[in-house]
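Engineer: this one's sequence-less:
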């Protein structure tokens, strides 16, 4: 059976856009695949194998590059609703009737809109290191840390930006981050680079729109009560990019969902890498119920 390291990219064309994805894992326990949506500037080559492999050992997984990202063609859409349209259309093109969905960080924004706009498509939803669109109680992240991620243009700048944004600055935590960086960047061959300047600018535009109360009607904050499926919300207790309080606000607004909240101690945005073993186990337990 293929692993994250050995899975070969596959492609499907939807409305003139060639979407790239990895699809691998076990179908022994369930035929419902788990789709992963990645963070800001990331591609399907930027996941942690220590997170992905324990999950794919028990279920099929699909890691998707949205349009304009990684090995996919096209351009980055301006709203997360459009990103969600892409997810739903790719799933349909693959002949899949229902999925579980995990969105991390910016991918979590997309996951919320997918669940809201395609409610029969999603069986269970996992929202990791993310939060709702603009609304009461929502806090903005560290603009300097986000700026370093956005402007990074070489390996050293990318490493520095992600380690500072995902991990606290203590020597022990930076050492943990360095181990993650090494295993993540060496897991796969022929890896895509982080998203380039043009696509990054488009992603920033989508973030700004998501965070602007003037576009509240396009977002998730006032619609979270529409979600009526099991939802797992997870984060670290000191997330500086998508502040941890936003996970709490999101959890409280999922009034009609079977919502669960898990906060990991002494960790930030990169909790799913630092606690990869625990989080992968939690994901499998949540999806197996």
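Structural biologist: Cool, the structure landed. Everything quoted here is computed from the prediction, not taken from an experiment. Numbering: from 1, shown residues only.

Engineer: Every contact and neighbour count from this point should use C-alpha atoms.
Structural biologist: Fine.

Engineer: and the helix ranked longest in the chain, what does it pack onto?
Structural biologist: For the chain, the helix that runs over the most residues, judged by DSSP state H, is helix 171-186. On a contact count with 3 or more Cα pairs under 8 Å, 6 or more residues apart in numbering; DSSP states H and E, helix 171-186 meets helix 155-166, helix 271-274.

Engineer: before we go on, here's another structure to hold up against the first:
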């Protein structure tokens, strides 16, 4: 009688999973892996200044219910060693190195904000590695960004308990309430939290994002090089990387779907986390 093999699933959550490490080329990458042991892994590429614990557990844990999900710190970020690159291309190379260290031959990518730029670079250059990609609150090369102005505005709100409240959410009562719930979830992990790198991370990351958007690509060569199915997601009132970017990516990509969430800013995936997870699952399972 043939023994039935059932895929095991790690019951850990983003709040409880141990931080693991892999190393190559003098860089030790920190990561957490959730979900079942089989299936196409979903690798998360984080936003400007963000680390593993800046992801929303409501998003990560729900996505990990039926697929492997890997959240990691790219080179120089959080508990990963090395120097934070000041270009999207270099960040993409480091991310591909990390994926190779885990032994994955095929992955899905979820790139958020700066991570979405990195995801585009990887998908364009490594067609055999990436099966599908989700691009959230991001911009194409040559797109529109207001990073420094939006950061200045967010940090001017001294009354805010966290700059992400004015940065990621609109001023409506509903969006602000969703933002406060998001912050509660983000800070739920008390032990072994990831670390912030300060200006050693944010300065080169800012240069990378601003340069990416300042580099003209009138023919959308980067987008046209991406052949994989893509899900493009944005908030209706994203002030950092406006929704016009999402529409430009939708039009420039050869096989894309577009989702816009109402009354939401840069953190639309956190505000509308249940709808976002549903949309991502439907897209990845199709």
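Structural biologist: That came through, no problem. A quick note: this is a predicted structure, and the numbers were derived from the prediction, not measured.

Engineer: picking up where we left off before, report the inter-axis angle for the longest helix of structure 1 versus helix 155-166.
Structural biologist: 130 degrees (axes from the mean of the first three to the mean of the last three Cα atoms, to 10 degrees).

Engineer: how far apart are helix 171-186 of structure 1 and its match in structure 2?
Structural biologist: Here the mean offset of helix 171-186 of structure 1 against structure 2 after fitting is 1.5 Å, by mean Cα distance after the TM-score superposition for structure 1.

Engineer: Tell me how far that helix lies from the chain's centre.
Structural biologist: Relative to its chain's centre, helix 171-186 of structure 1 lies at 19 Å (Cα atoms, centre = their mean, to the nearest Å).

Engineer: same check, this time on stretch 12-27 of structure 2
Structural biologist: With Cα atoms, centre = their mean as the basis, stretch 12-27 of structure 2 stands 17 Å off its chain's centre.

Engineer: Next: stretch 106-125 of structure 2.
Structural biologist: Distance of stretch 106-125 of structure 2 from the chain centroid (Cα atoms, centre = their mean) equals 8 Å.

Engineer: re earlier: which of the helices and strands packed on helix 171-186 of structure 1 is buried the deepest?
Structural biologist: Comparing these by mean neighbour count (mean count of other Cα atoms under 10 Å), helix 271-274 ranks first with a mean of 24.

Engineer: so after that helix, what's the next helix or strand?
Structural biologist: Once helix 271-274 of structure 1 ends, the next helix or strand along the chain (criterion: DSSP states H and E) is helix 276-288.

Engineer: quick check: angle from that next one to helix 171-186?
Structural biologist: 70 degrees.

Engineer: what's the matching range in structure 2 for helix 276-288 of structure 1?
Structural biologist: With TM-score structural alignment applied, helix 276-288 of structure 1 matches the range 273-285 in structure 2.

Engineer: mean shift of that stretch relative to structure 1?
Structural biologist: Compared with structure 1, stretch 273-285 of structure 2 is 0.9 Å away on average (mean Cα distance after the TM-score superposition for structure 1).

Engineer: of all the helices and strands packed on helix 171-186 of structure 1, which lies closest to residue 49 of structure 1?
Structural biologist: Smallest distance to residue 49 of structure 1 across these (Cα to Cα): 9.1 Å, for helix 271-274.

Engineer: Burial check on residue 263 of structure 2, number of neighbours?
Structural biologist: Counted by other Cα atoms under 10 Å, the residues lying close to residue 263 of structure 2 total 18.

Engineer: same thing with residue 100 of structure 1?
Structural biologist: Counted by other Cα under 10 Å, the residues lying close to residue 100 of structure 1 total 18.

Engineer: residue boundaries of the strands in the stretch 101-250 of structure 1?
Structural biologist: 122-128, 230-236 (DSSP state E, counting those that start in this stretch).

Engineer: Taking strand 122-128 as reference, get the angle to the last one.
Structural biologist: Orientation check (the same axes, to 10 degrees): strand 230-236 of structure 1 against strand 122-128 gives 10 degrees.

Engineer: Can you give the distance of the lengthiest helix in structure 2 from its chain's centre?
Structural biologist: Determined from DSSP H, the single longest helix within structure 2 is helix 199-214. Relative to its parent chain, helix 199-214 of structure 2 has a centroid offset of 16 Å by Cα atoms, centre = their mean.

Engineer: so it corresponds to what in structure 1?
Structural biologist: Counting by TM-score structural alignment, helix 199-214 of structure 2 falls onto residues 197-212 of structure 1.

Engineer: buried residues in the matching stretch?
Structural biologist: 199-211 (16 or more other Cα atoms under 10 Å).

Engineer: Looking at the helices and strands packed on helix 171-186 of structure 1, which is nearest to residue 35 of structure 1?
Structural biologist: Here helix 271-274 is closest among those (Cα to Cα), at 15.8 Å.

Engineer: Output the longest strand belonging to structure 2.
Structural biologist: Assignment by DSSP state E gives strand 27-36 as the longest strand of structure 2.

Engineer: I'd like to know which elements that strand is packed against.
Structural biologist: On a contact count with 3+ Cα pairs under 8 Å, 6+ apart, strand 27-36 of structure 2 meets strand 9-10, strand 20-24, strand 69-72.

Engineer: Give the next helix or strand downstream of it.
Structural biologist: strand 42-45.

Engineer: Distance from that next one to the middle of the chain?
Structural biologist: With Cα atoms, centre = their mean as the basis, strand 42-45 of structure 2 stands 6 Å off its chain's centre.

Engineer: circling back: so what touches the match of helix 276-288 of structure 1?
Structural biologist: The contact list for stretch 273-285 of structure 2 (Cα atoms under 8 Å, 6 or more residues apart in numbering) reads 58, 59, 62, 63, 132, 134, 231, 269.
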